[in-house]
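Asker: give me a 3D structure for the following:
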Amino acid sequence: MRVSHAGTVYDPAATSTAARPAGDRARRIYGPPLDAALVAASLVNVWANVDVEESLAMGCALLAAFALVLRRCLPLAAFLLTLPTALVTDAVWAALIALYTLSSVSRHRVLLGGCALAFSISSFLPWPWTDIDAAELSEAYSLVELTATLATAAAPVFLGQLVQARRELSQRLWEISRAREHEQLLMTQNVLAKERAQLAREMHDVVSHQVSLIAVQAGALQVGGSDPAARRTAATIRRLSTQTLDELRYMVSVLRDSGSRPTELTPQPSLADLHHLVDTSGIGAELDADLPDTLPPAVQRAVYRTVQEALTNVRKHAPGATARVHITCQDGIVDVTVTNTPPTRPALDLPSAHHGLAGLRQRAALLGGNVSCGPTPEGGYRLQVRLTAGSTA
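Answerer: I've put the predicted structure just below:
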């Protein structure tokens, strides 16, 4: 087992075992019909080569045929049970099939060679061995027949070894492919970690610095200002700047920790924070919410972010307007509607990347909802978001 630099564990043994279920399923599906077909073929071979009246030969042949049922779980035992039929009969299909199966799963070359030799001897020499006459044997059995018998025994051994090598090669290629995919994933994660670290530095060095200056100057204006309205405005700017700094610092820590350990974006807003959000929005806003407290946290965050984005847009694009926030939950659907009146003064030219509504649409889509927005007949604007109450994304 190896541990990567990004903390991801990579175990080659795990990838090896991960490739086996497909083969196991294939063996479970096709194994029994194939075994039945091989037993049937061996019985046909017995019927063609063994006389029914020869009880010993018939018993050994039938034992060999039905022993093929054990060839997957006990290949060596299956071959040993088929060996007597090669000794007393010419029905050797079962023995050859069992020898092939043993060769396809065993790496023991000496064992395979001994099994092939045992089959050759059993098939070549006549039975019973006590009646063998050397002179008759040399006349009846030639070198050609001996060579053919050895070749017959060697063929299933070599074929089984070839199948085993091919299976192992396919497995190895699959493992190499998985290892390369894992390596590519680690490289991608490494690049992303570097980009997050760079983004965290930029946020800390540039954004946090500028927001800190805003908070300091707002605090000075709050203390030294003579106009009560200006002082209240400065207090609001200072409070919002301080809150933004806290969120920025936390986001910087999240970006720096990404990829090294799990992080939770906490604290996250909930429905309990809606009243505070509306009261501190800086505009005249009315909240009408009728929601259960049992909504999933993801839905509660989506509702909060929707109201936050809508009130921010009202403050930026409709100065002097008032807003009404209406939230209901019926039949498992959460409906958030934010409507504002027409602006009473020109809007300030503020920079915007237009990511707010796009982010709301993405968040709503993840929760099985949708977003609709547009101007009202009175000259205001309405934003409506519908979410599925049971979503947990």
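
Asker: hey, let's count contacts and neighbours off CA atoms from now on
Answerer: Fine.

Asker: could you measure from the residue sitting furthest away from the middle of the chain over to S142?
Answerer: In the chain, A135 marks the outermost C-alpha relative to the chain mean, sitting 71.8 Å out by C-alpha atoms, centre = their mean. Here the criterion is C-alpha to C-alpha, to the nearest Å. By it, A135 lies 12 Å from S142.

Asker: can you check N340 too?
Answerer: Taking C-alpha to C-alpha, one finds N340 at 107 Å from S142.

Asker: state the number of residues packed around A65.
Answerer: 30 (other C-alpha atoms under 10 Å).

Asker: and it, helix, strand or coil?
Answerer: The three-state label given to A65 by DSSP: H, G, I helix; E, B strand; the rest coil is helix.

Asker: wait, isn't it in contact with L43?
Answerer: Yes - between A65 and L43 there is a contact at 6.1 Å, judged by C-alpha atoms under 8 Å.

Asker: in the stretch 1-150 of the chain, which spans are strands?
Answerer: Listed in chain order, the strands of the stretch 1-150 of the chain (DSSP state E, counting those that start in this stretch) span 2-3, 9-10.

Asker: give me whichever of those strands is most buried.
Answerer: Comparing the strands of the stretch 1-150 of the chain on average neighbours per residue, with mean count of other C-alpha atoms under 10 Å, the densest one is strand 9-10 at a mean of 13.

Asker: follow-up on the earlier one: dump the strands of the stretch 1-150 of the chain to a markdown table, plus distance to H182.
Answerer: Rendered in a markdown table, the data for the strands of the stretch 1-150 of the chain read as follows (distance: least, C-alpha to C-alpha, whole Å):
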| stretch | distance to H182 |
| --- | --- |
| strand 2-3 | 12 |
| strand 9-10 | 8 |
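
Asker: after the longest helix belonging to the chain, next one along is what?
Answerer: When the chain is parsed with DSSP state H, its longest helix is helix 143-202. The element immediately downstream of helix 143-202 (helix or strand, assigned by DSSP states H and E) is helix 208-224.

Asker: from the contact counts, what lies against that next one?
Answerer: In terms of contacts (3 or more C-alpha pairs under 8 Å, 6 or more residues apart in numbering; DSSP states H and E), helix 208-224 is packed against helix 228-257.

Asker: here is a second sequence; please produce its structure as well for comparison:
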Amino acid sequence: MTAARTWWTRIPAPVVDGVVAVVAVLDVLFNLEYTGRLEQATAALACAALAVRRRFPLPVFLLTLPASLMLDIVFAPFAALFTLAERSRDRRLLGGCAVLFAVASAAPWPLDDLSSHERTWTLVYFFYTLATAAAPVLLGQLVQARRDLARRLVEIEEAREHERLLHSQAVLARERAQLAREMHDVVSHQVSLIAVQAGALQVAATDPDFSEGARTIRALSVDTLDELRHMVTLLRASGGRATELTPQPTLADLHRLITTSGIDAELIGELPPNINTPAQRAVYRTVQEALTNVRKHAPGASASVRLWQADNGTAFGVTVTNTPSTRPSLPLPSSRQGLIGLRERAELLGGSFESGTTADGGYELSLRIPTETN
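Answerer: From the prediction side, this is the model:
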């Protein structure tokens, strides 16, 4: 199956179209004997229309029907019907087109009254042609299903790779959190005791040299505590290189977040730089959660991130809107707590958070923060 796919996909589309046109012309030439100009014109039109069958499959198929009515040809309508079946998911349309081809092939030309015997054979030939027309329809649907399956397998593999990455990052985050707890609960406690004891010795010492040594030990212990607190903060905030921007993300990090999100997203507008840190963090987390949801639940969609301020200056916020997905989404595991967390952040700042589907089938998140809380 892999080898067949390899050699088939290597053939350029123009080469395939050229072969189809040549075979259609040969099929017509074998049936042009004792025909008039009308029949020749319809046959030429049917062959020429095959050049655009990939772009306009239904009109091309309809253009082949007059030739099928006037001449005993099958390749041109079969090629058009196969292309239509490969691209259309409307089975009623495909069945109707197969019936139209069977009618055009079975009907006599020129159209005139038939005897009862000829009517019987016309009816028999109609069902025979209808059964034959099922071949390109089924083959086109099979090619379509195979293409969908290949795309689905690629998406499943991408989802598995994403889940493996998330799992490795979660393991790394747990290990760093555990290390941070050990450093905070054990090492920081011991260094704090050293600093306290050194301070007591410095106060109680009568020898100047002894007092200076105790002061040095106390100063080094305090510096060590500061470094340990900084390291604990970094370990708790960092979950791995793929998600690590800064321990406390701000509005300045939005551009990098959007450009590295892996989706087609744009940043519109700006907010004043004097917004306090909790508000900046809430805006950042809202954009981060929105882009993550687009990646997981709306594959192929594009998004716009709009920073805004109310005209009367009473509020500011961010609105993230994404278009509908262009590919089927995969059922990925989710804790369903992201939107709840964003709503809680907004309420802590005295603001509001809204989310829901848009009129065109997309999705929109909006965070509003009152200015007086800034």
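
Asker: coming back round to it: neighbour count for N340 and S142 of structure 1, which is higher?
Answerer: N340 (25 against 10).

Asker: my guess is that one meets V314, correct?
Answerer: Yes - under the contact definition of C-alpha under 8 Å, N340 of structure 1 touches V314, with a separation of 7.0 Å.

Asker: what's the longest helix of structure 1 packed up against?
Answerer: With contacts defined as 3+ C-alpha pairs under 8 Å, 6+ apart, the packing partners of helix 143-202 of structure 1 are helix 12-18, helix 93-105, helix 109-124, helix 228-257.

Asker: what's the second one aligned against in structure 2?
Answerer: Against structure 2, the aligned range for helix 93-105 of structure 1 is residues 75-87 (TM-score structural alignment).

Asker: got it, and the shortest one?
Answerer: Counting by TM-score structural alignment, helix 12-18 of structure 1 pairs with no residue of structure 2.

Asker: list the buried residues in that helix.
Answerer: Of the residues in helix 12-18 of structure 1, those with enough neighbours to count as buried (16 or more other C-alpha atoms under 10 Å) are T15.

Asker: show me what D205 of structure 1 aligns to in structure 2.
Answerer: So, by TM-score structural alignment, D205 of structure 1 is matched to D185.

Asker: residues near that match, how many?
Answerer: The burial metric for D185 of structure 2, expressed as a neighbour count using other C-alpha under 10 Å, is 11.

Asker: contact partners for it?
Answerer: The neighbours of D185 of structure 2, taking C-alpha atoms under 8 Å, 6 or more residues apart in numbering as the test, come to nothing; the list is empty.

Asker: that one and M231 of structure 2: what is the separation?
Answerer: When C-alpha to C-alpha is applied, the distance between D185 of structure 2 and M231 of structure 2 equals 13 Å.

Asker: setting aside sequence neighbours, what's the nearest residue to A200 of structure 1?
Answerer: Computed as C-alpha to C-alpha, 6 or more residues apart in numbering, the closest residue to A200 of structure 1 that is not its neighbour in sequence is V252, at 4.9 Å.

Asker: thought that neighbour was touching M203?
Answerer: Yes - in terms of C-alpha under 8 Å, V252 of structure 1 counts as a neighbour of M203; the distance is 7.0 Å.

Asker: who has more neighbours out of those two?
Answerer: The residue with more neighbours, out of V252 of structure 1 and M203, is V252; 21 against 17, by other C-alpha under 10 Å.

Asker: from S208 of structure 1, how far out is the more buried one?
Answerer: The span separating V252 of structure 1 from S208 of structure 1 equals 10 Å under the rule C-alpha to C-alpha.

Asker: could you look up the SS state of T206 of structure 2?
Answerer: In the three-state summary, T206 of structure 2 is assigned as coil, counting by three-state DSSP.

Asker: which element is E286 of structure 1 on?
Answerer: The secondary structure element spanning E286 of structure 1 is strand 284-290 (assigned by DSSP H and E).

Asker: can you check which part of structure 2 whichever helix or strand comes after that strand sits on?
Answerer: Proceeding N to C from strand 284-290 of structure 1, the next assigned helix or strand is helix 297-317, under DSSP H and E. Alignment note (TM-score structural alignment): helix 297-317 of structure 1 is unmatched in structure 2.

Asker: what's the helix or strand following helix 297-317 of structure 1 packed up against?
Answerer: Going down the chain from helix 297-317 of structure 1, the next helix or strand is strand 322-330, by DSSP H and E. Using 3+ C-alpha pairs under 8 Å, 6+ apart as the contact criterion, the secondary-structure elements in contact with strand 322-330 of structure 1 are strand 284-290, helix 297-317, strand 333-340.

Asker: what angle do strand 322-330 of structure 1 and strand 284-290 make?
Answerer: Between strand 322-330 of structure 1 and strand 284-290, the angle comes out at 10 degrees (axes from the mean of the first three to the mean of the last three C-alpha atoms, to 10 degrees).

Asker: near the aligned residue in structure 2 for L159 of structure 1, how many other residues are there?
Answerer: For L159 of structure 1, the aligned residue in structure 2 is L139 (criterion: TM-score structural alignment). Applying other C-alpha under 10 Å, we find 16 residues neighbouring L139 of structure 2.
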